[in-house]
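In: need a structure here:
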Amino acid sequence: MAMKVLQAFLYLCIFDQSSGQPIQVGTYVTQDDLDMASQAAAKAEQACAIASSMTIEDRATARAQLEDASANNILLEIMQAARNQNELQTLAAEKLPGAMIGAAAPLIMFFIILIIYALICCWTACPFCKCCRCCQRQRNIPFLVKLIALVLIGSFVLALVIVSSLSTRGYASAQEGFDVTNCAAATLVNSTFTGQSDPYFLGLIPVLSIFDELEGSLSSGSSFINDLRAILLDTSVITDSVAVATENVNLLASMLSDTRNTAPAGTLHECLACTPLATSLSQVSNALSSGTAAALSAARVEVDNQLSGSSLTTLRASLTGATAPLVELKTTIKSAFAPFVSDTLMEQISEQLNANGTIASVFMIGLALILSLCAMIAVLLWMCWEKSSSPDYADRKQYHKTVHRCACCTWCCSCYYTMLAFFLGGLLTILAVPLASMCLIMEDISSGLLTDISGVMEVDMSGEQGAMMGKMIDQCLKNASGNPRLLDLITVDDVNGNPTTMYDLLVVQTQDQITSQFDQIGATVNSGGGAGIAGSAEFVTLKSMLQTVALDSLMVPSTSYAWESDPDYQGIFLNSEIAPFIASSARCTSETIPMNLGLPKEGEPVSGINAFLSTMTSSYTLSSTSRSPTCAADFTCKALGVGANDLNATDRAACEAARKLMDLKYDMRSRNFKCYHFMRDGVVPCDVSSMSQLGNGAWTGDCKNADGTFTVASYDCDLAAFVQLVQDYGGYLDLVFTRLDGSTTAALNKIQVDLKALPDSNFLSKITTIGNGVTCGFMGDAYQNVVEGLCYGGVWGIKAVASSYTACAVLTLLLIILMYIQWRLALDNVNSNVKILDHTAVVPA
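Out: I've put the predicted structure just below:
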């Protein structure tokens, strides 16, 4: 029985108040499970009403007595030496007999006394065997000696009554121990199957029932999956809107960060507005990624990712895999503890101990009292009525036969009592050896000890499986204060083959990933992130920058270039009227940069190409050549009113440098820039200017491909087209963000409330319940109760009864010796007196 209990608890560790909902029969929960749980609950209530716990007054002493009874834990020694069951049997046959010699001493004494009684005592007591009674003569025993004998017998009688009454304590302890074991076993089954509140454990049946519900919820066509698909489809507009807005922001950012647009090679010009535009665009992008719309979309996408496609298949497989050890555990518990629950094994043992133990105890005590009374009577007769005057001879004393007959009757009956006590004490002592040894193993079980006896227990302690079992034994069975989550102690591989705990696999990687997205929604809304992006300060600034400032008005000669040291352009600084145009823009017209937009040259006028040409005309006679379609005309320099040859060197140098600067302007306006646009389905160029909402809530013209992705392509364009495209994006972004804000408002409640509630009630809350409810703290309490009841109650009680019987036998043996001496003395006096009186009589024993 002890071995079965230990194996059951080990299987508890291999697991490699209830939910409040009615438990129904399903894939993993059978009607037989429900019946056993009901029986366990009733049995626990009934058994624990009799005895739910026991008090061990001196545990150290009781432990020492168990160690003594176990022959120095001989079973552990054999189990540590054996590598399998066959070796266990072989070693047990070799070592147990020698180790149990001490335990068999009372039984050996039984046979010795039986032989002595049969061959010696009975022979010497036989009336026809007087010749065997050596040293026969009449002895006058002083009264003081008889008084001492009376005192010794009285001491023996008192000790005999005391030690024989100790058997009553042993039977009571054994009965209490088995009652406690019965209660602990029934409670264990009840707690394992239906759970308990302190320490909290959900229970196998509720857990398996939840797994049944989860598998049903996650199956294709279930109401949960159908409702989930409907909400995901209904809220897909938010994900589409976020994607459209994000792709447009990214497209504009890519166009503004392309060095072919920001600093065209060979033009010595740079885009002063591109960096501030990129910064403002980044702020809008951050607002988009951290806003409510993105949080809603992320939550929706995460739910879709976790509960659809291959992830759903993997999740179902993980749930199915997690149930395997639970089902195995349930089967093991039912097999190991069925006698405690379904049968009345423990009740029968307790009843037998209560009835037969009491009878045996009363019988032994009664016999001891009768023998004691007989011994006292024999000694008192010996003291007071050993002899009297003879009726035939007035001067002679006659010895009474009653004295030696009473003594003979006492020691003969005491021999039977001694043999019975030695026999019963020996049997119980031998029985206690393996039981006490197994009890010590159960109490001392640990990861190290289990490793030593793993071969015999048929438990694999190698590798990760053994390490897990060791942690479970140390933290579950031997942890008296904690209540660790069992799923934290089980290591499995995730989908990528990386080791992780079962808790992380079921809870963190699924539940937390989804709930964290919904938490982000709440945090975003609470922090003010719920405001629409189209009306945000960041976007209003960006739109103003895009729409009110032409990009080429801030495409000016590079401020980091050393114009004064370049021979081609240093001459322009010789003419104070045209020198300022070294900072002129590539735009034809002059522009004044608006204030409060964060752009360079705010509030300053920036000269354009036309102003540059006009100033040159006022200083020189230009022979211009139109370079259509650009305003940056080519020209030759002449002095005003005279021929070209009349220009002095300084004026000519200034004019030639200006002409070369104009060539740079021409290059800027005529070279190819890189414009970006979408290519719908990789064929049709597209922008969102024609995007509109249909009557059913769907959108058209948003440049998505048929598969929902976006394709971005670049194409060659001139400066004017590039500038116009950037300005157009002020309206494009306004359109996509207006759509995004509308989708956010429409989807907020559906996602934050409806979508969150659906997986939470059907899946996430159940996963969390399993993860936090499958604990193992209850194992330690239950295991300790079983050990205390079975070992410190039952086995200790058996050993106490055995010790009591053995002590009774030893004391009775001393009484036999004393009464035998009295018998011989009294008998010899009678026989000697007969010879003296010339009588020949056979004195019967």
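
In: From now on I want contacts and neighbour counts done on CA atoms only, so please keep to that.
Out: OK.

In: next one: stretch 512-519 to chain centre, how far?
Out: Relative to the centre of its chain, stretch 512-519 is centred 21 Å away, using CA atoms, centre = their mean, to the nearest Å.

In: Show residues contacting it.
Out: For stretch 512-519, contacts defined as CA atoms under 8 Å, 6 or more residues apart in numbering pick out 295-296, 298-299, 302-303, 306, 752, 756.

In: ok, and the most crowded of those residues?
Out: Most neighbours among these, by other CA atoms under 10 Å: Ala295, with 31 neighbours.

In: List the contacts of that one.
Out: 289, 517-518, 520-521, 524 are the contacts of Ala295 under CA under 8 Å, 6+ apart.

In: returning to that earlier point: next step: the contacts of stretch 512-519 restricted to helices.
Out: Within the contacts of stretch 512-519, residues falling in helices by DSSP state H are 295-296, 298-299, 302-303, 306, 756.

In: Out of those, which is nearest to Gln509?
Out: Gln306 (9.3 Å; CA to CA).

In: what's the spacing between the closest residue to that closest one other than its chain neighbours and Ala62?
Out: Spatial nearest neighbour of Gln306, excluding adjacent residues (CA to CA, 6 or more residues apart in numbering): Leu312 at 6.2 Å. For Leu312, the distance to Ala62 equals 57 Å [CA to CA, to the nearest Å].

In: now the other sequence, so there's something to compare against:
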Amino acid sequence: MLRLLSILAALWVSAGQTAEDDRVLDNAAATVDKYCALNADLEELDVDAAREDLEGGAGEDNFIVKLIEEAGIARQNGDTPAQIADRFGEIADPGFVASKAFAMVLAILLFVLWVLCCWFVCCPCLCRACCRCCQRKWATGKIFKGILWLLFIAFGVAAVIMVSTSMRGATMIDNGISGTACAAATLIEDAVAGSPTYQFTGLLPAYNTLAGLATILNPGSSFLNQLQTIIDQTQEIQKAVDLASGTIEALETMMNNPVNINPVSDPTNPSSSTMYHKCQVCEPLAEILGRINDVFASSTGEAMAQLRGKIEENLQGQAAEDLRVSITAAMEPIQAAKDAFVEQVGFFVEPGSGGFQASTEMVAGENSMLQPAVLAFFALYLLIAVSALIALALWSAKDQQGEKPDHCCVRFCTGCVSCSACIYAMIVLLICGIMVIVAMFGSGLCLVMIDFNQETGTNLMAAVGADVPAEVEMALKIADRCFSLTHPEFDPGFSRNLADIVDIPPMNQTKADAGETSTIREEIFSFALDPILQQIDNAEASLAGDGSAPSIASDANTLELLAMIGALDMSALYLPVESELAATSSPYKPMMDDVQGSTSPFKAYLVNSVSCSNVSLSEDLGDLGGQSVPGIEAMAVDGFTVQGSDVPALSYYMDAPMSGSCPSYTGGTCNNNLTMQFFKPGCDAAVAFLQDVKQQFQTEELFMCTYIVNGPTDPTPCYPRNMVQSGGAWTNTCLNGGTVYRRTRKCTLAEFNSFVKGAEQDIRKTFEYFDSITSSLLTAIITDMKDLVQTDIITPVVDLLDMLNCGFMRAFWEGLTTNMCYRGMNGFRLIANSYVISGLLSLCIALLIIIPWKISRDNADKLAREGGPVVQGSV
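Out: Coordinates of the predicted model:
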């Protein structure tokens, strides 16, 4: 059959995928080839240890997290942005910030001290002038020099360790950048090409499929035209349903009409005077018609008609437009996510200028300058350390123990090394101080990323003083479900399917008015798929075991019920209502009155129907079957028997028998065979009841008949029993333009009885017509229409909904945080800490190497001035 949607889907995907999307895809593939192979060779990361390192970098009380938490509390309390800012000022810990800025503060203090003290080293005259009082001759022993040598050797070893640590940090940054690029590239490929592992069809195909569905639901689309063709081909099934149900409804209308249940003098005015009779089978007959309707409703043909109608209802007209609008509304956040995705994530795989790779090529990859830069700082440190060792060796070799001045190169070398080490320490401590602060904020932000969820995002928006409109809240919800690492990767009770996450306005107006939202899956299933799927199941369940449609016309229950309708004689089933006759306002009350303890003999006429003759009810009428119902003739002249007792006719009580025939009897006066003359009023009332009421049932239009007519302008009755099938075609179907028209008018008892009894043949014939149409259209509806909708609408939509799992984004987020934070940020912090240590070691070198300079300087100055004895044991 038709596969239009499948063909269009391929066109939609190719049309929806822009040149920019293609370029990003190509870049992603190249990035995967370039970086992911390298990332696969990395040793497994100890996540717990890496997190501890991050927490150490962020501080025991994560400043960033604390700010976000406080913003969340302020948001819940309804605080203004100004109040939130004041709260931030209260919780800020200057001591904590100062501890992280220790290296930078130390560098500034060191610079001040160096500016003040460097002149004493650089200018001997200034040193002699200012330090004369504390200068003396020094003699150093081997132990003292040995200690200095051990310290300087330790500084050299520490330098090697720091170089190793910094290089490890640089490697971690390199690996982190490569891993980030790999994760981003994998994300793009998964998002676009799909991820079978995480059951994701692909963001662009998903968007384009929804766009395609919205397109085919546009009026005049090729798909709807194809669907309309099938619906037009199967219109006969609806006609058959309408004819059968219209015939049943015509009979139901008559049976349920109040003036037919309790006839009145003017049937067009239900409030007119009563006719003191009630239909004995109208209500039971309604139950019979209900049973026929049940058989009809469970038939294959009715199920086929319901399926056809449901497809027409849900996939055409206003319902299709509503569904298209809902799908379009659902596409908006996906469109925004797709555009932001291509724009933002594309940065990570962009190889050209301005892309992530070009921006990081100086610190990662083959052309990385990070390791040489790290080594350059330590090379300077090593140069200073080596210079210090040379200066120390020179001093050790040239030290004259204060007996005479040392060689001037001793003071020059030690002084230069001390100044250089101090300058290096200032520069490195300043740089690494900034790096430590950056690492603190970076580690804090990394922990926020790792622990991110919807609440964190909302608090973060509050922290920056931004509102959280509905679309932002929806984006945070998607981020929470798709990205957050706080939820288990595989949790049966936690859906990461976008069809269950994205909220859209409900099509149910009551829910919409209540401010409730719905999801894509709920809307599509509730208003489009479930009703159709249910009707498909009903249609298939109604089929016989061989796959054919069971006949409703030959169904045993149908035949039994129709036989009951055919056996009805409505004239025999209208009996007097005792309560109405006995009412105070009734002119016929005397015939119901018992006089002086004697029962009125005229009560026996309560069993007489409005039929002229007596009627024996058919056995087909169930509980009523087999009974003999006396009529008007029996009441007037013949008499009858009730439960073995003879009941005389009215003529028995008259001076002369009544003359005439049913329905018109005249003559006679009630004065005969009245054992008690006080029953005469009852006899007169009975005669009046016969002539004024009973006889009118046979002559007047006291009923409302409902029947099928030829058309809206042709009131001629049309009887479905006259339909004829010839060569597979049916004629005289009583359908005018595919519509059944009915008319209701006043009618006589004979007409009413004819319509009721004729309904049996009409219903039987419409069921035969219905069975014939059902069999001929079984393939068109059960097979063709079902296959078209099931294969081209339902299956693609269900498959799409099931393949919108965004768990692959969690894998990306995990890869991003692992590489950018656990590797990159921790590596950056290692380098910063190594620089801090190298700066402190350089400062120690500057302070220690000044000792030989001071000894040599004092000895030279002292000997130059005094030539006095050496002070032993001073050092």
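
In: what helices or strands is whichever strand or helix holds Thr451 of structure 1 leaning on?
Out: Assessed by DSSP states H and E, Thr451 of structure 1 sits inside helix 447-452. In terms of contacts (3 or more CA pairs under 8 Å, 6 or more residues apart in numbering; DSSP states H and E), helix 447-452 of structure 1 is packed against helix 463-472.

In: and Asp760 of structure 1, which of the three is it?
Out: helix (DSSP: H, G, I helix; E, B strand; the rest coil).

In: Quick check: nearest residue in space to it, chain neighbours excluded?
Out: Lys766 (8.0 Å).

In: which position in structure 2 aligns with the one you found?
Out: Aligned against structure 2 by TM-score structural alignment, Lys766 of structure 1 finds its counterpart in Pro796.

In: ok, its match - how many residues close by?
Out: Pro796 of structure 2, neighbours per other CA under 10 Å, totals 18.

In: my guess is it is in a strand, correct?
Out: No. Secondary structure of Pro796 of structure 2 (three-state DSSP): helix, not part of a strand.

In: Superposed on structure 1, what's the mean shift for the longest helix that structure 2 contains?
Out: As assigned by DSSP H, the longest helix anywhere in structure 2 is helix 142-193. Superposing on structure 1 and averaging over aligned pairs (mean CA distance after the TM-score superposition for structure 1), helix 142-193 of structure 2 comes out at 2.6 Å.

In: on contacts alone, who are the packing partners of that helix?
Out: Other helices and strands packing on helix 142-193 of structure 2, by 3+ CA pairs under 8 Å, 6+ apart, are helix 19-31, helix 37-40, helix 203-216, helix 346-349, helix 356-360, helix 370-398, helix 807-817, helix 826-865.

In: how about a cut-off of 7 Å?
Out: Contacts defined by 3 or more CA pairs under 7 Å, 6 or more residues apart in numbering; DSSP states H and E place helix 142-193 of structure 2 against helix 19-31, helix 203-216, helix 346-349, helix 370-398, helix 807-817, helix 826-865.

In: corresponding residues in structure 1 for the third one?
Out: In this case it means helix 346-349 of structure 2. Residue span in structure 1 matched to helix 346-349 of structure 2, by TM-score structural alignment: 338-341.

In: Out of the ones in helices among the contacts of stretch 512-519 of structure 1, the closest to Gly195 of structure 1 would be?
Out: Gly195 of structure 1 lies nearest to Lys756 out of these, by CA to CA, at 28.9 Å.

In: Show me what that closest one lines up with in structure 2.
Out: By TM-score structural alignment, Lys756 of structure 1 lines up with Lys786.

In: Excluding chain neighbours, what is closest to its match?
Out: Leaving aside its sequence neighbours, Lys786 of structure 2 sits nearest to Ile536 (CA to CA, 6+ apart; 7.0 Å).

In: returning to what we had before: export the contacts of stretch 512-519 of structure 1 to CSV and tack on distance to Met461 of structure 1?
Out: Listed next are these as CSV, based on distance: CA to CA, whole Å:
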residue, distance to Met461 of structure 1
Ala295, 47
Leu296, 48
Ala298, 44
Ala299, 43
Glu302, 39
Val303, 40
Gln306, 35
Gln752, 48
Lys756, 43
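
In: Give me the neighbour count for the equivalent of Asp762 of structure 2 over in structure 1.
Out: Structural alignment (TM-score structural alignment) places Asp762 of structure 2 against Tyr732 in structure 1. Other residues within reach of Tyr732 of structure 1, judged by other CA under 10 Å, total 22.

In: was I right about Tyr732 of structure 1 contacting Met691?
Out: No. If you go by CA atoms under 7 Å, Tyr732 of structure 1 and Met691 don't touch, sitting 9.2 Å apart.

In: so what's in contact with those two at the same time?
Out: Common neighbours of Tyr732 of structure 1 and Met691, using CA atoms under 7 Å, 6 or more residues apart in numbering, do not exist here.

In: could you measure the nearest residue to Ile231 of structure 1 once chain neighbours are set aside against Glu351 of structure 1, distance?
Out: Distance criterion CA to CA, 6+ apart; nearest residue to Ile231 of structure 1, sequence neighbours excluded, is Leu755 at 6.5 Å. Going from Leu755 of structure 1 to Glu351 of structure 1 by CA to CA gives 61 Å.

In: Neighbour count: those two, which is higher?
Out: Leu755 (23 against 14).

In: What distance do you get for the more buried one to Ser236 of structure 1?
Out: 12 Å.

In: hang on, the earlier thing: tell me which helix or strand the residue nearest to Gln306 of structure 1 sits in.
Out: Per DSSP H and E: helix 309-341 holds Leu312 of structure 1.

In: Could I get the buried residue list for stretch 678-696 of structure 1?
Out: Neighbour-count burial for stretch 678-696 of structure 1 flags 678-681, 686-689, 691-692 (criterion: 16 or more other CA atoms under 10 Å).

In: for that stretch, how far is the first residue from the last?
Out: Start-to-end span of stretch 678-696 of structure 1 (CA to CA) is 25 Å.

In: For that stretch, what is the distance to the chain centroid?
Out: That offset, for stretch 678-696 of structure 1, works out to 51 Å (CA atoms, centre = their mean).

In: Pull up the distance across stretch 615-628 of structure 2, start to finish.
Out: Counting by CA to CA: the opening and closing residues of stretch 615-628 of structure 2 are 6 Å apart.

In: Let me fix that, I meant to ask about stretch 518-537 of structure 1.
Out: OK, stretch 518-537 of structure 1 end separation, CA to CA: 26 Å.

In: Please point out which parts of it sit buried.
Out: 518, 520-524, 529-534.

In: again with stretch 217-229 of structure 2
Out: Neighbour-count burial for stretch 217-229 of structure 2 [16+ other CA under 10 Å]: 217-218, 222-224, 227-228.
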